[in-house]
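Colleague: Any chance you can model this:
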Amino acid sequence: MKTVQIAVFASGEGTNFRRLVESERADELGCGHIALLVSDKPHSGAVSYAREMGIATFAHTHKELLGKEQWELAILEEMQKRTIDLIVLAGYMRIIGTKVIEAYTKRMINLHPSLLPAFKGLDAIGQALAAQVKETGVTIHYVDADLDAGPIIAQQRVPLEPSDTYEQVARRIQRVEHELLPRVVKQWCEKETR
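Modeller: Prediction:
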């Protein structure tokens, strides 16, 4: 069976990246293989963890590579070298440019901490709390040229209580992300190899 080569994009501590690596090592990603971590923050927790685990990294700021366009060309070259089949955006805090989107149409998924189309963009948890809604959730969707607007692959609800703090909601959302993301990645890989 073909191995599906996966690049994970992460900007921060990389808890979802860690979860995917753990899932692969526990044989829970099917034919999926985490081949590359891409980060715009060379000193992030995600990059440290990838290096610790022996996973290839592409960790450069846009400034280091003389702007977003050069960064995108460099990352496309890196992914072609590694024959990347799927991109998973897991806590990646930059908007992806059209060159990468076009090269990976229907092969790039994003993890977003709300029930899209509600609360797009940054600080979705803060937006949900400010709106005083009864629930929020997690969405995994395909990436297209519009922000958090691509076709939805999976969603899971997370109830909210009036007394909830930001931290409580963030922890509940993260638990759901850690369960939902590996499952969706595994399903995508299985479908790809059929």
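
Colleague: going forward, measure contacts between C-alpha atoms and count neighbours the same way
Modeller: Will do.

Colleague: Show which residues not belonging to stretch 19-35 make contact with it.
Modeller: With C-alpha atoms under 8 Å, 6 or more residues apart in numbering as the contact definition, stretch 19-35 has outside contacts at 1-8, 55-56, 82, 84, 178, 181-183, 185-186, 189-190.

Colleague: From the contact counts, what lies against the helix ranked longest in the chain?
Modeller: If you go by DSSP state H, the chain has its longest helix at helix 166-193. Where contact means 3 or more C-alpha pairs under 8 Å, 6 or more residues apart in numbering; DSSP states H and E, helix 166-193 is packed against strand 4-9, helix 15-25, strand 32-39, helix 124-131, strand 135-142, strand 152-159.

Colleague: Quick one: those as JSON lines, columns for distance to Tyr49 and mean neighbour count too.
Modeller: Formatted as JSON lines, those follow (distance: least, C-alpha to C-alpha, whole Å; neighbours: other C-alpha atoms under 10 Å):
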{"stretch": "strand 4-9", "distance to Tyr49": "13", "mean neighbour count": "24"}
{"stretch": "helix 15-25", "distance to Tyr49": "8", "mean neighbour count": "20"}
{"stretch": "strand 32-39", "distance to Tyr49": "10", "mean neighbour count": "24"}
{"stretch": "helix 124-131", "distance to Tyr49": "26", "mean neighbour count": "16"}
{"stretch": "strand 135-142", "distance to Tyr49": "23", "mean neighbour count": "23"}
{"stretch": "strand 152-159", "distance to Tyr49": "27", "mean neighbour count": "16"}
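
Colleague: Sequence B follows; please return its structure for comparison with A:
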Amino acid sequence: MPTISILGSGNGTNAQALIDAIESETLPATIGCIISDVKDAPILQRAQRHHLPAYHVDCAPSPHALRDTAEATVLDRLAQHQTDYVILAGFMRIIKANLLATYPHRIINIHPSLLPAFPGLDAGRQAFEARVSQTGCTVHYVDAGIDTGKIILQQPVTIDPTDTLETLMQKIHAAEHQAYPAALRKIFPQS
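Modeller: Take a look at the predicted model:
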């Protein structure tokens, strides 16, 4: 059974979906630790409620990337918890070369669009403003690009004419909570 560690910056609802899937035994994995670049992020509180190791890694002053010292700390924590896969769940930092080299084809991200459409930040808003009829979410491997890694699974979401940006984002989040565990079940070795 693989050990996953989760990196996140925000509320941690995707992390919660993974925790729930593991606890209900629908995802054959264990959680090593949860790491956040935001000191008071709700994702850390979720980890603590489930008695999971939780760590804050200071990335200041860099607004978008992991500093070398922060990356080294993350790598140490991942190794300490014998991490097999690194799962990004709303982690708003660019993953650097050392982390990619240490976990080749074992860093996985979820993005709130049907890639390659609407990569980068504010994908839901981009789709909403483009007035497309469909968006969704994509679970993909992380590579050196931004949202360019090999796609594992996509789950479409219809944009209804009555949707607001808020209702669309709720639909995308609901799709993510289903897609992430499904994608990991697809790639994890079966026991």
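
Colleague: What value does the TM-score take for this pair?
Modeller: The TM-score (TM-score structural alignment, normalised by the length of the second structure) is 0.93; 187 aligned residues with a C-alpha RMSD of 1.4 Å.

Colleague: follow-up on the earlier one: of the contacts of stretch 19-35 of the first structure, buried ones?
Modeller: 4-8, 56, 84, 178, 181-183, 185-186, 189-190 (16 or more other C-alpha atoms under 10 Å).

Colleague: Report how many residues lie close to Glu78 of the first structure.
Modeller: 16 (other C-alpha atoms under 10 Å).

Colleague: Let me fix that, I meant to ask about Ile95 of the first structure.
Modeller: By other C-alpha under 10 Å, neighbour count at Ile95 of the first structure equals 11.

Colleague: Not counting sequence-adjacent ones, nearest residue to it?
Modeller: Excluding the flanking residues, the one nearest Ile95 of the first structure by C-alpha to C-alpha, 6 or more residues apart in numbering is Leu147, at 7.8 Å.

Colleague: looking at it, that neighbour is touching Lys120, isn't it?
Modeller: Yes - counting by C-alpha atoms under 8 Å, Lys120 is a contact partner of Leu147 of the first structure at 7.2 Å.

Colleague: of these two, who's got more company?
Modeller: Remark: of Leu147 of the first structure and Lys120, Lys120 carries more neighbours, 16 against 11, as counted by other C-alpha under 10 Å.

Colleague: one step back: which one of the buried ones among the contacts of stretch 19-35 of the first structure sits closest to Ile95 of the first structure?
Modeller: Val8 (14.6 Å; C-alpha to C-alpha).

Colleague: how about the closest one, what's its match in the second structure?
Modeller: Counting by TM-score structural alignment, Val8 of the first structure corresponds to Ile6 in the second structure.

Colleague: Touching, its match and Leu44? I think so.
Modeller: No - checked against C-alpha under 8 Å, the pair Ile6 of the second structure and Leu44 is beyond contact range at 10.3 Å.

Colleague: Common neighbours of these two, please.
Modeller: Contacts common to Ile6 of the second structure and Leu44, judged by C-alpha under 8 Å, 6+ apart, are 34-35.

Colleague: Contact partners for Ser11 of the first structure?
Modeller: 39-41, 44, 46, 91-93.

Colleague: quick one: which of those has the most company?
Modeller: Among the contacts of Ser11 of the first structure, Ala46 has the most neighbours (other C-alpha under 10 Å), with 28 neighbours.

Colleague: how about it, secondary structure?
Modeller: helix (DSSP: H, G, I helix; E, B strand; the rest coil).
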